[in-house]
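J.: need a structure here:
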Amino acid sequence: MDVGTIVGILLGFSGIFMSMILEGSKPTAILLPAPMMLVILGTLGAAMAGGLLKDTTGSVKWIKTALLAKPIRPDGLVDELVKLADRARREGLLALEDAANEVDDDFLRKGLQLAIDGTDPEELREILDAEIVAKRTEYKQGAKLFLDMGGYSPTLGIIGTVVSLIHVLANLSSPESLGKLIASAFVATLWGVMLANIVWLPLSNKIGRLGELAVQQMELVIEGVLSIQAGVNPRLIRQKLQSLLPADPKAEKAKQEKAA
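T.: Alright, predicted model coming up:
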């Protein structure tokens, strides 16, 4: 599990609360139910109004994905593809049928099955490329939902402040309570901006990044499966796939090979 998003959100809130404490204020001063409810429910309502119902109801799935997603290890995928290529070269492509059923990656399993069934390479690429387009669209929609919420949230906070200021103006006859009422009025703006920049926009960026990594892995699978189908030497397949890896996995893989 990649805990970067969870740690980042907690760090953001911690910075805000710690700064309040250092300034002599109390974090509980901003934990007011009314402005928090207005901003959160208002943001969800605006997001729901701006898209399809299934997009908003699927937000829980995307939050879980962003917070609990497992780190993708493309170098591990390269090793798996090279092993499959070595077996196919020694025993033939049909020998991979049993191995394909044991593969955890659904996309890789489908690609291997298409290759084993004798699908034309161009047609195989078209089928798998279509799945990549669908995957990219899926993640793009998930990221857009939270991007929209990041735009709505500060505006809803301002609306909450205006609503509270109306209440302040209605109580001008009680000057002793004006300070507290005015301070409370700006809590909604704080929550709107805070949630946008610590929760909604970071979640959008995380989902977008996960989508990029998922697509990169799928593209790696396509090149590997097509190379296996063409009977390319496993060593050449490794070199080809490693050339497609980002810089960090390449460096890590080189260190491992050097140590071995």
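J.: C-alpha only now, for contacts and for neighbours.
T.: Fine.
J.: Counting neighbours, what do you get for residue 48?
T.: For residue 48, the neighbour count with other C-alpha atoms under 10 Å is 17.
J.: residue contacts, it?
T.: When contacts are counted by C-alpha atoms under 8 Å, 6 or more residues apart in numbering, residue 48 is found next to 55, 56.
J.: Report the distance from the helix or strand encompassing it to the chain centre.
T.: Element membership of residue 48 [criterion: DSSP states H and E] is helix 33-49. Centroid separation for helix 33-49 versus its chain: 22 Å, with C-alpha atoms, centre = their mean, to the nearest Å.
J.: need the next SSE after that helix, C-terminal direction.
T.: Downstream of helix 33-49, the first helix or strand assigned by DSSP H and E is helix 53-57.
J.: Which strands or helices does that following helix pack on?
T.: helix 33-49, helix 121-169 (3 or more C-alpha pairs under 8 Å, 6 or more residues apart in numbering; DSSP states H and E).
J.: Please enumerate residues in contact with that helix?
T.: Taking C-alpha under 8 Å, 6+ apart as the criterion, the residues outside helix 53-57 that touch it are 44, 47, 48, 141, 142, 145.
J.: What is the neighbour count of the second one?
T.: What it means is residue 47. Residue 47, neighbours per other C-alpha under 10 Å, totals 24.
J.: how about the helix holding residue 48: buried residues?
T.: Buried residues in helix 33-49, defined by neighbour count with 16 or more other C-alpha atoms under 10 Å: 35, 36, 38, 39, 40, 42, 43, 44, 46, 47, 48.
J.: and if you look at stretch 61-77?
T.: For stretch 61-77, the buried set under the neighbour-count rule, 16+ other C-alpha under 10 Å, comprises 62, 63, 66, 67, 69, 74, 75, 77.
J.: Following up with a second sequence; could you model it the same way so I can compare the two?
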Amino acid sequence: MDKISIIAIIGGLTAILAGQALEGGHLSSLLQATAFMIVIGGTASAVMLQSTPKQFLTGLRMISWVFHPPLHDQERLIRDIVSWSQAARRGGLLSLEGYVTTQKDLFIRKGLQMLADGAEPQIIRDVLETEIGIFEHARKQAVKIWESAGGYSPTMGILGAVLGLIHVMENLSDPSKLGGGIAVAFVATVYGVGIANLFFLPVANKLKNLIRVEVNMKELTVEGLISIANGENPRIIEARLRSFLGLND
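T.: Sure, this is the predicted structure:
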């Protein structure tokens, strides 16, 4: 569980609601179903229109990363790579065949299998780097739904405000209906701007950072496997991988 995400969301909402209370406002004045429907419904529709079904669904599933980010143990990966290099020096690359089936990560499994099959280092690098590029592109396209939502929701808030003002203008002769229209107008703007800056855009940026970590781990794996293929000393491999991640600092 990423506690800082929970704290950030609760802290942001608390700050806004506390500020509203300090100004003498009431929570009920911020609860407008019409404004919420306009902003969230309109934003969701716009994002769906620009995305493919796969990108949209993948982006929705990735929201879980904000609260439960993928676990990456860099130290363990380095230890594993050093262990593989030691095994390869003792029994040759074919001895790595036994490690393939024990790997849960399909990327690592694929690289080890190519290494055990005696593929040329450059071929291994080309294949794995192509796979990294495809992975990174697909994930970034999925994250764009949150980035785009952060751009559309303020506009939908303005649209809600305009609709609210139209309702006000239509009922100038009936003062009892003016309050509701004005409330929708202002609250829709609050929803649009608030949700964009407190949730959509921060989520997009956090997911981008998590994707970068994923890519770094894959790049680390590639460097390790290529070093093994080139027959480098396990201690040299470990030192290089630690420098690659800045773990020697």
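J.: What ranges does the first structure have for its strands?
T.: Counting by DSSP state E, the first structure forms no strands at all.
J.: Nearest residue to the middle of it?
T.: Within the first structure, the residue whose C-alpha comes closest to the C-alpha centroid is residue 207; the distance, by C-alpha atoms, centre = their mean, is 1.9 Å.
J.: who's in contact with residue 155 of the first structure?
T.: Residues in contact with residue 155 of the first structure, defined by C-alpha under 8 Å, 6+ apart, are 189, 192.
J.: From the opening residue of stretch 12-30 of the first structure to its closing one, how far?
T.: The first and last residues of stretch 12-30 of the first structure sit 15 Å apart, counting by C-alpha to C-alpha, to the nearest Å.
J.: Can you tell me what sits against it?
T.: Counting by C-alpha under 8 Å, 6+ apart, the neighbours of stretch 12-30 of the first structure from elsewhere in the structure are 184, 187, 198.
J.: at 10 Å instead, please
T.: Surrounding stretch 12-30 of the first structure, the residues in contact under the criterion C-alpha atoms under 10 Å, 6 or more residues apart in numbering are 8-9, 11, 36, 183-184, 186-188, 190-191, 194-195, 197-199.
J.: Neighbour-wise, give me the winner out of those residues.
T.: Note: the member of those with the most neighbours is residue 188, at 32 neighbours, neighbours being other C-alpha under 10 Å.
J.: pretty sure that residue contacts residue 35?
T.: Yes - using C-alpha atoms under 10 Å, residue 188 of the first structure and residue 35 qualify as a contacting pair, with a distance of 4.7 Å.
J.: overlap in contacts of these two?
T.: Taking C-alpha under 10 Å, 6+ apart as the contact definition, residue 188 of the first structure and residue 35 share the neighbouring residues 156, 157, 159, 160, 161, 163, 164.
J.: quick one on the thing from earlier: could you export the buried residues of stretch 61-77 of the first structure to TSV, including columns for distance to residue 133 of the first structure?
T.: Below are the buried residues of stretch 61-77 of the first structure laid out as TSV (distance: C-alpha to C-alpha, whole Å):
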residue	distance to residue 133 of the first structure
62	18
63	22
66	20
67	24
69	21
74	20
75	23
77	21
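J.: Need the max-distance pair from these.
T.: Using C-alpha to C-alpha, the buried residues of stretch 61-77 of the first structure span at most 26.7 Å, a distance reached by 63 and 75.
J.: For the nearest residue to residue 47 of the first structure once chain neighbours are set aside, give me its contacts.
T.: For residue 47 of the first structure, ignoring the flanking residues on the chain, the nearest one in space by C-alpha to C-alpha, 6 or more residues apart in numbering is residue 149 at 6.0 Å. Residues counted as contacts of residue 149 of the first structure (C-alpha under 10 Å, 6+ apart) are 40, 42-48, 192, 195-196, 199-201, 204.
J.: swap the cut-off to 7 Å and go again
T.: 43, 47, 200 (C-alpha atoms under 7 Å, 6 or more residues apart in numbering).
J.: Likewise for residue 241 of the first structure?
T.: Contact analysis of residue 241 of the first structure by C-alpha under 7 Å, 6+ apart lists 78, 220.
J.: Counterpart of it over in the second structure?
T.: Counting by TM-score structural alignment, residue 241 of the first structure corresponds to residue 241 in the second structure.
J.: Residue 9 of the first structure now?
T.: For residue 9 of the first structure, the aligned residue in the second structure is residue 9 (criterion: TM-score structural alignment).
J.: Pull up the gap between that match and residue 202 of the second structure, please.
T.: In this structure, residue 9 of the second structure and residue 202 of the second structure are separated by 10 Å, where distance is defined by C-alpha to C-alpha.
J.: which bit of the second structure covers stretch 18-27 of the first structure?
T.: The counterpart of stretch 18-27 of the first structure in the second structure, counting by TM-score structural alignment, spans residues 18-27.
J.: Quote the end-to-end distance of that stretch.
T.: Distance between the two ends of stretch 18-27 of the second structure: 10 Å, counting by C-alpha to C-alpha.
J.: Give me the buried positions along it.
T.: Of all the residues in stretch 18-27 of the second structure, not one is buried under the rule 16+ other C-alpha under 10 Å.
J.: from the middle of its chain, how far away would it be?
T.: The chain centre lies 33 Å from the centre of stretch 18-27 of the second structure; the measure is C-alpha atoms, centre = their mean.
J.: Helices along the first structure, start to end?
T.: Counting by DSSP state H, the first structure has helices at residues 4-22, 33-49, 53-57, 59-68, 74-91, 96-101, 106-116, 121-169, 178-185, 187-195, 201-230, 234-243, 247-259.
J.: Relative to the second structure, what is the average displacement of the second one?
T.: Here the mean offset of helix 33-49 of the first structure against the second structure after fitting is 0.8 Å, by mean C-alpha distance after the TM-score superposition for the first structure.
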